[in-house]
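Colleague: please work out how this folds:
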Amino acid sequence: MSVNKVILVGRLGRDPETRYMPNGDAITNFSLATDEQWRDHNGERQTRTEWHNITLFGKLGEIAGQYLRKGSQVFIEGKIQSRKYTGKDGIERTAYDIIGNEMKMLGNRNDGFDSGNNNAAPPTSNPPPAAPRRQPPQQTPTTPPIDDIDDDIPF
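Modeller: This is a model prediction of the structure:
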């Protein structure tokens, strides 16, 4: 048995780029920064930032392209996929991409959102739909007592 699962929470390093395949499916790419902080032996705070290449397909990619912006905080769940390429210097390298299959927008309403664009919704988690209002239970009329109950109860 093997497992290839990644869970990341971080901030976008650039606006998402969405393109479409010939069949109309969306592919959206962006970089995601995750930070690790600790104190060294001198008590000084140290920070290390890791950058992750994220790829989202289909409807998930369209949503990310529409609502996410540089600086947006997001939760991504997916898998690691490697690819080989040859750099400009002729050396073969390996890149690791995260193929996301779940995304949740985090943060507040203005997190990474361009307030000058009034036509787009801010990148927030979709609130759960409001529960339908329940009507108070209908009072059922009480049934009148039955007068012809047989009193021949054996106890």
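Colleague: contacts, neighbours, all on C-alpha from now
Modeller: Fine.
Colleague: Gln66 sits in which helix or strand?
Modeller: helix 58-67 (DSSP states H and E).
Colleague: by contact count, what packs against that helix?
Modeller: Under the contact criterion of 3 or more CA pairs under 8 Å, 6 or more residues apart in numbering; DSSP states H and E, helix 58-67 touches strand 17-20, strand 26-39, strand 92-106.
Colleague: could you also give me the structure for this next sequence, so I can compare it with the first?
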Amino acid sequence: MISQNEVHLAGWLVNDAVVGYTKDNREVAIFTMVTYRDNDREKREYHRVVSLRNASEIGILKFGEGVHVWGTLHTRTYTTKDGIEKAVTEIIAHNVTMEI
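Modeller: The predicted structure follows:
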């Protein structure tokens, strides 16, 4: 059996991309995008996208712009200030292109 973790999404940004830095001082771009199942706007899915590649280029993306994202799914856990453990699934982007 082959195990594969690959994602390709095409959708629109629901916020401006933000550029920041990881704990080890690597530049990172983060944004949220929306996709629609069966092109039905009632069946929307939101996806958090994290990119360590070309972060400054991705950081210029703005709300409403169309993008294609290729990457892998990654689930991580964190603890809130209230001590509650939460999990979040993100797309770790390998490539992001604007829809033209």
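Colleague: in JSON lines, list the helices and strands packed on helix 58-67 of the first structure along with distance to Gln66 of the first structure.
Modeller: Shown next, in JSON lines, are these (distance: least, CA to CA, whole Å):
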{"stretch": "strand 17-20", "distance to Gln66 of the first structure": "9"}
{"stretch": "strand 26-39", "distance to Gln66 of the first structure": "10"}
{"stretch": "strand 92-106", "distance to Gln66 of the first structure": "12"}
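Colleague: so which of the ones you listed gets nearest Ile7 of the first structure?
Modeller: In terms of CA to CA, the element of these nearest to Ile7 of the first structure is strand 92-106, at 9.2 Å.
Colleague: quick revisit: which parts of the helix holding Gln66 of the first structure are buried?
Modeller: For helix 58-67 of the first structure, a neighbour-count test (16 or more other CA atoms under 10 Å) marks Leu60, Gly61, Glu62, Ile63, Ala64, Gly65, Gln66, Tyr67 as buried.
Colleague: swap in stretch 5-24 of the first structure?
Modeller: Counting neighbours by 16+ other CA under 10 Å, stretch 5-24 of the first structure gives Leu8, Val9, Gly10, Arg11, Leu12, Gly13, Arg14, Asp15, Pro16, Glu17, Thr18 as buried.
Colleague: cool, stretch 71-80 of the second structure as well?
Modeller: In stretch 71-80 of the second structure, counting by 16+ other CA under 10 Å, buried: Gly71, Thr72.
Colleague: identify the residues contacting it?
Modeller: With CA atoms under 8 Å, 6 or more residues apart in numbering as the test, stretch 71-80 of the second structure has contacts from 5-8, 85-95.
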